[in-house]
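A.B. asks: task: produce atomic coordinates for the following.
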Amino acid sequence: MTLKAVVTGCGAYLPEHVLTNVDLAKKVDTSDEWIRERTGIRERRIAGPGERTSDLAVNAARAAMRAADVNPADIDLIIVATTTPDLTFPATAAIVQAKLGVLQGAAFDIQAVCTGFIYALATAEKFLVSGQHRRALVIGAETFSRILDWSDRATCVLFGDGAGAFVVEAIPEEAAGERGVIASYLRTDGSLVDLLYVDGGVSSTGQVGHVRMQGNKVFREAIERISEAMTTVSRQAGISPTEIDWFVPHQANERIIQGVVKKLDLRPDQVVSTIAGQGNTSAASIPLAYCQGVADGRIKKGDLVMIEGMGGGLTWGAALLRA
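C.D. replies: Reported below is the predicted structural model:
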């Protein structure tokens, strides 16, 4: 029996506290206009004191499970994409599993920074279509505010906190029809690690560290590599990128998104963008944007959706799915 990995529900969670550009202008040498012109961001959400990455993940996961009409007993795989885990170990996914009351299956983290959700979804798809697992929670969750240098205006204005989740189910091809994950593409170039990284770690400094970025170089790499990933995935699926219904990008920078749209001849009205109100939530940004598209009625069952990401490593990738 041939199985397909189908997204049957999605959920989102954003912390309550809103940090605006005007608020940031009181902390560093910047302005609302400067940030909006260069990034498209107006505000972002910041996790409250005591609010952990696992807490954000659990809230998003519960929303996704409600949307898919499943309960904890139905889940046998949890993959959390995060760069900001609760603890060095165990995996945040294990903590999420316990908080959700999922008593079976496997749970582990994936760390590919802003591409993490693509990596997590592609990994879950392989487990599901092989028949090894039946129903997965794929979660992107971040508290990036905890690793920002709030005196560095080049990075502290970009990021926010949040979580998004998919329920992905193994469904026989006859029942799934055209729905499901169609193709994915993952890449890493470790020679570019110095373009975007955190200057700390357990075996290096013994400290958490802060985000460091060569923004102009990241910008140049992003448009080329994201376009490459989307073109490759489209080729695998036997379509042109212009044939998709919706483009759900990693919400890194509005100028990067528009650069990809222009390079691949997409229409601006195909883009699902949340960057203005959420900033860059790293591994959470793709499911957060996808869920927004579902919630507002744009993404409907049967639509062809392209998702993509690029992050530190450098890592990049894309996936094509039919909702």
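A.B. asks: rest of the way, CA atoms for contacts and neighbours
C.D. replies: Will do.
A.B. asks: residue contacts, the spatially closest residue to Met1 that is not a sequence neighbour?
C.D. replies: Take Met1 and drop its neighbours on the chain: the residue closest to it by CA to CA, 6 or more residues apart in numbering is Pro172, 6.8 Å away. Going by CA atoms under 8 Å, 6 or more residues apart in numbering, Pro172 touches Met1, Thr2, Leu3, Lys4.
A.B. asks: how close does the first one get to Leu186?
C.D. replies: If I follow you right, that is Met1. Using CA to CA, to the nearest Å, one gets 27 Å for the distance from Met1 to Leu186.
A.B. asks: swap in the second one?
C.D. replies: According to CA to CA, Thr2 and Leu186 sit 23 Å apart.
A.B. asks: same question, the third one
C.D. replies: When distances are taken as CA to CA, Leu3 and Leu186 turn out to be 22 Å apart.
A.B. asks: please enumerate residues in contact with stretch 147-157?
C.D. replies: By CA under 8 Å, 6+ apart, stretch 147-157 touches 21, 24, 27-30, 35, 84, 145, 198, 208-213, 215.
A.B. asks: that older thread, out of the contacts of Pro172, the closest to Ile41 would be?
C.D. replies: Lys4 (36.7 Å; CA to CA).
A.B. asks: for Ala73, give me its contacts.
C.D. replies: With CA under 8 Å, 6+ apart, Ala73 has these contacts: Val102, Leu103, Gln104.
A.B. asks: another for comparison:
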Amino acid sequence: MTIRAVVRGVGHYLPERVVPNSEFEKTLDTSDEWIRSRSGIERRHFAAEGEATSDLATHAARAALRDAGLEPQDIDAIVVATSTPDFTFPSVATMVQGNLGMTSGFAFDVQAVCAGFVFALSNANAMIQTGQARRVLVIGAETFSRIMDWTDRGTCVLFGDGAGALVLEAQEGTGTNADRGILSMDLNSDGRHRDILYVDGGPSSNQSTGVLRMQGKEVFRHAIEKLAQTAHTSLARAGLSPEDVTWIVPHQANLRIIKGTAQKMGLDMDRVVVTVQDHGNTSAASIPLALSVGKERGQIHEGDVIVTEAIGGGLAWGSVVLRW
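C.D. replies: Predicted coordinates for the structure are as follows:
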């Protein structure tokens, strides 16, 4: 008997405030055309004053639980991927646990920046396969608007806030790639490249929150090659090929990266779920957001083979292959 971590439910949440590209024209030397041509982004959502990452995560968690037909007490563990926690500690995950009224189980955060949700899925999958948990709520949630340098037109126009969540459940499988659930994964990091994407603050360095710094050209250079490579590795581990893929659901950072990765994998864009135009880069939230929106649009159906892949600061990157 093989235990698989199967998607039981999915949900997302976006803050009410929608910020179109034109809003940046008031304060920066930029334009809607400039932002669209370089990123594919048209708008993004920003959290309201007093609205924290844990609030976004809780909304997404409740949506995923509704979709799964489950109650908070049915969940054994919560894993939240985020780089923008409410506080240095406690974790966002324990705050979500409290918000949901869960008095049992356990909760913790994972920090791998934009690749965070892939790393969180890997952790949840391991807990399910080893019997440590039967149902795990996996959440990606970010408020990147809180760590922007609003004078840097190369970064502040790219990011948005949001949250997405999956409920993973242990189910019996056959041990073949015909099973539903997570089939394979690939995780990587290389700390030599940490200076091309980072936040210039922290409690043990300068006791500040800091703001995001990015060498965009360098990140772009690494992204397409590493994302295509990790996707191929995960597919090979699952005994699948790009031809078997129903949907790529990539980290939604930049439309040019998304297109370049699909091309390098030999897949047409009509097999890629794209939401970056509406959400911007929501870091660890972007993949679960896209999965939830993809299902809501009627794109994703049971039995579909999905590849998710992401790269973020660290550098950290990885991919997961799952059958919906």
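A.B. asks: circling back: which ones among the contacts of Ala73 of the first structure lie within helices?
C.D. replies: If you go by DSSP state H, the contacts of Ala73 of the first structure have nothing in helices.
A.B. asks: dump these to TSV, plus distance to Ala94 of the first structure and neighbour count.
C.D. replies: Output for the contacts of Ala73 of the first structure, formatted as TSV (distance: CA to CA, whole Å; neighbours: other CA atoms under 10 Å):
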residue	distance to Ala94 of the first structure	neighbour count
Val102	10	20
Leu103	11	13
Gln104	11	13
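A.B. asks: what are the ranges of the strands in the stretch 1-150 of the second structure?
C.D. replies: Along the stretch 1-150 of the second structure, counting by DSSP state E, counting those that start in this stretch, strands occupy 2-13, 17-20, 43-46, 77-81, 106-110, 135-143.
A.B. asks: which residues of the second structure does stretch 13-23 of the first structure align to?
C.D. replies: Counting by TM-score structural alignment, stretch 13-23 of the first structure falls onto residues 13-23 of the second structure.
A.B. asks: quick one, helices of the stretch 201-324 of the second structure?
C.D. replies: Here the stretch 201-324 of the second structure has its helices, by DSSP state H, counting those that start in this stretch, at 216-237, 255-265, 276-279, 286-297.
A.B. asks: with respect to Ala165 of the second structure, which of the ones you listed lies nearest?
C.D. replies: Using CA to CA, the helices of the stretch 201-324 of the second structure put helix 286-297 closest to Ala165 of the second structure, at 5.6 Å.
A.B. asks: neighbouring contacts of the closest one?
C.D. replies: So helix 286-297 of the second structure is contacted by 10-13, 114, 117, 139-140, 162-166, 249-252, 273-275, 300-301, 308 (CA under 8 Å, 6+ apart).
A.B. asks: now the buried members of those residues.
C.D. replies: Buried members of the contacts of helix 286-297 of the second structure, scored by 16 or more other CA atoms under 10 Å, are 10-13, 114, 117, 139-140, 162-166, 249-252, 273-275, 300, 308.
A.B. asks: so Val245 of the second structure sits right up against Val307, yeah?
C.D. replies: Yes - with contact defined as CA atoms under 8 Å, Val245 of the second structure reaches Val307; the gap is 7.1 Å.
A.B. asks: those two: which is more packed in?
C.D. replies: Val307 (24 against 19; other CA atoms under 10 Å).
A.B. asks: tell me the counterpart of the more buried one in the first structure.
C.D. replies: Aligned partner of Val307 of the second structure by TM-score structural alignment: Met306.
A.B. asks: and what of Ala290 of the second structure?
C.D. replies: Checking TM-score structural alignment: Ala290 of the second structure goes with Ala289.
A.B. asks: what's around its match, how many residues?
C.D. replies: Neighbours of Ala289 of the first structure (other CA under 10 Å): 25.
A.B. asks: for Ile196 of the second structure, same thing?
C.D. replies: Per other CA under 10 Å, the neighbour tally for Ile196 of the second structure reads 16.
A.B. asks: any idea how far Leu212 of the second structure is from it?
C.D. replies: Taking CA to CA, one finds Ile196 of the second structure at 10 Å from Leu212 of the second structure.
A.B. asks: quick check: closest non-adjacent residue to His279 of the second structure.
C.D. replies: Nearest residue to His279 of the second structure, sequence neighbours excluded (CA to CA, 6+ apart): Arg44, at 4.3 Å.
A.B. asks: quick one: that neighbour and Phe144 touch, right?
C.D. replies: No - here Arg44 of the second structure does not reach Phe144: they are 11.1 Å apart, not a contact under CA under 8 Å.
A.B. asks: quick check: neighbours shared by the two?
C.D. replies: Phe159, Gly160, Asp161.
A.B. asks: redo the residues you listed as TSV? Include neighbour count, distance to Leu315 of the second structure and secondary structure.
C.D. replies: Rendered in TSV, the data for these read as follows (neighbours: other CA atoms under 10 Å; distance: CA to CA, whole Å; DSSP: H, G, I helix; E, B strand; the rest coil):
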residue	neighbour count	distance to Leu315 of the second structure	secondary structure
Phe159	24	18	strand
Gly160	29	20	coil
Asp161	30	21	strand
